[in-house]
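Colleague: Structure for this input, please:
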Amino acid sequence: MPQLARLAWDDLRVVLEVARQGSIYAAAKILKVDHSTVTRRIAHVELIMERRLFDRSNRGITPRPETEHLLEHIRSMEMHAAAMHEELERNVATRVRAIRVATMEGLASGYLARRIQEITLDEPGIRIELFSNPHIVDLLKKETDIFLSFFDPMIPGLISEQIGETAIYLYGSARYQALHGLPGSREELGAHRYVGYIPEMVSIESVRWLDQLVPNALLAFCSNSVIAQRNAAIAGAGLAVLPTFVGDETGALFRVLPDQIRSLRPVWMSVARDQHVLKTISRSAKAISRIFVADRAFLLGDSPWIERPAPTSPVKA
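Modeller: This next block holds a predicted model:
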């Protein structure tokens, strides 16, 4: 029989982190220990459990199928330990909990940053870290606490829900109109110039909105930054397909053929299941969801931006 009483939490958390990272060295970096310590603790747990826990290959380290049951127990232990730690920290008045929210640049800069005070008012003991990332982040590796995207990640271990949607339109500027005119119909779109993403750098299909609305568009300017695209469109470099929170933000762009060129993107919010029990994360997630519900008309392009008065006291969920 395995001598389970000889297993310490420090041993088990090493097993969990190696499973998450798929690498001894990556796990050691996260845990802030030497890689030899990680190797030694893995060997110790394998000795106690009387079986190998991982398969090793050139591609990294992966948990063996029979290890998954152990990992579930360790995740549960970690979840309860984190909840207890959070509860203890509530008694420390000066403690500030950092909540990292990851999403695409436009959603971060053009929308969320303008509503961020509503999240911090809901939970005054937190600091929001808004992380702009064009790629899918790994919530299970704790790269972020909350992930907002235009798609359902459909990853086991995540709690994901659609919290809203946004419209995308074709936008132009007065300078572009003066230089090139404007299309009067869909049939005239091919005669115009456009700004958009660098095609080979698009890793998320849901942002290929130019390809969807204007197939075979002639690109005059490309950038992996949607804010740079907007600014180039304002300067007259070309027409741009943008979500409302980017295209309508400055007032320097107007919609072109809005009755014909329009599409919708769902907004999904994802949180790791073992993090969702933490009150600071769950309350922050609820606050973000409320913001999207309140701004539905703006996000769909049916109303202008509205500055809401700040509440006099935090709203409790």
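
Colleague: Only C-alpha atoms from now on, for both contacts and neighbour counts.
Modeller: Will do.

Colleague: Work out for me the element residue 184 sits within.
Modeller: Using DSSP states H and E, residue 184 sits in no helix or strand.

Colleague: From residue 178, how far out is the residue nearest to it when sequence neighbours are not counted?
Modeller: Nearest residue to residue 184 in three dimensions, chain neighbours excluded: residue 257, at 7.4 Å (Cα to Cα, 6 or more residues apart in numbering). Separation of residue 257 from residue 178 (Cα to Cα, to the nearest Å) stands at 17 Å.

Colleague: which residues touch the closest residue to residue 111 other than its chain neighbours?
Modeller: Among residues not flanking residue 111 along the chain, residue 245 sits closest, at 5.8 Å (Cα to Cα, 6+ apart). Neighbouring residues of residue 245 by Cα atoms under 8 Å, 6 or more residues apart in numbering: 106, 107, 110, 111, 298, 299.

Colleague: this one as well, want them side by side:
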Amino acid sequence: MSDGSLDWDHYRTLLAVLQEGSQSGAARALGVSQPTVGRHVEALELAAGKPLFLRSHQGLLPTETALSMRSHAESMAASAAALARAASADGEAPEGTVRISASEVIGLAVLPPILADLQDRHPRLTIELWLSDAVEDLLRLEADIAVRMVPPTQGALVSRRIGAIPLGFHAHRRYLDRHGTPENLVELLSHRLIGFDRQLPYVRQMLTFHPELADARFDFRTDSNMAQLAMIRAGGGIGVCQTALAATDPDLVPVLPGLIDLKLETYLVMHEDLKASPRCRVTFDALVQGLLAYLAPERRRSRG
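Modeller: Predicted structure coming up:
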């Protein structure tokens, strides 16, 4: 497929229709008229020489051709967003937009004070915080900087190991008063457990070191770590959370402390092409300092 009349707007429309499932939904998402979306789709189908969507009672169903184009359209969208962030900077001062990818817990409970202080010092910085537990591809420029819970394996990245974030089983005092406190792993597995629904990369890494937890049956399952923490705080059962966060709530009690050593290795990662960018460099340094400070109490306890 080759047609010089096609531009990024056409592929952005294709991506919107794939995401929304209809031309009307794509038009609303893009802020354009439905006839404009229709013209873009027709131009793409003309260039491809085959249909991209089939109509059904469920909406527009993408053909194999449309699905094969999706990853390329997503790459174009990421590149366009990265170009816009790069263009937002002016001169040598730290200004412009920086997009950060972080897990839900880190993004909601740890990063806000770090980023607030950063923007106090550099008010011309704009921060985009993308909450995701998935390992985002920095090489595709989906984010400028990522806080990751697994070691980076891609080349062309600048990375800094922050350290291991301790995790532990915790329960609300109310739950333990009603159901008792387990004294060993066998008793723990008989309690109402709060855990994950899918084995995300950090979960698989944890089970590699603690295969005994693979037999755990979760009575409450969610891939949202914040939802797990909320359920623990509600007295819904025993679950795993960061010990530093649990320590801020006097009603959360460690369960079997020291029996199972759970840790999340944490890394800060950035594409090497961005290390000379003032907006990214100052943000990367601030995140390193802030995350190290977050881990400092745990490091002092482990040395003690």
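
Colleague: hang on, the earlier thing: Validate this expectation: the residue nearest to residue 184 of structure 1 resides in a strand.
Modeller: No. Remark: residue 257 of structure 1 does not belong to a strand; assigned using DSSP: H, G, I helix; E, B strand; the rest coil, it is coil.

Colleague: got the contact list for it?
Modeller: 170, 183, 184, 185.

Colleague: so where do the helices sit in structure 1?
Modeller: Listed in chain order, the helices of structure 1 (DSSP state H) span 9-21, 24-31, 35-49, 68-89, 105-107, 113-122, 174-180, 209-213, 226-234, 244-247, 279-294, 296-299.

Colleague: Of those helices, which stretch is the most buried?
Modeller: Among these, the stretch with the highest mean neighbour count (mean count of other Cα atoms under 10 Å) is helix 244-247, at a mean of 26.

Colleague: if I look at residue 277 of structure 1, how far off is residue 84 of structure 1?
Modeller: According to Cα to Cα, residue 277 of structure 1 stands 11 Å off from residue 84 of structure 1.

Colleague: meant to ask about residue 136 of structure 1
Modeller: Computed with Cα to Cα, the distance linking residue 136 of structure 1 and residue 84 of structure 1 is 30 Å.

Colleague: show me what contacts the aligned partner of residue 137 of structure 1 in structure 2?
Modeller: Mapped onto structure 2 by TM-score structural alignment, residue 137 of structure 1 lines up with residue 136. Residues counted as contacts of residue 136 of structure 2 (Cα under 8 Å, 6+ apart) are 101, 142, 143, 146.

Colleague: Identify the farthest-apart pair in the residues you listed.
Modeller: Using Cα to Cα, the two most remote members of the contacts of residue 136 of structure 2 are 142 and 146, lying 9.7 Å apart.

Colleague: Please identify which of those two sits among more neighbours.
Modeller: When residue 142 of structure 2 and residue 146 are compared for neighbours, residue 146 comes out ahead with 26 against 22, by other Cα atoms under 10 Å.

Colleague: State whether the more buried one and residue 100 are indeed in contact, as I suppose.
Modeller: Yes. The pair residue 146 of structure 2 / residue 100 is scored as a contact, 5.5 Å apart, by Cα atoms under 8 Å.

Colleague: burial count for residue 148 of structure 2?
Modeller: 26.

Colleague: Relative to residue 239 of structure 2, how far out is residue 255 of structure 2?
Modeller: Distance from residue 255 of structure 2 to residue 239 of structure 2, by Cα to Cα: 9 Å.
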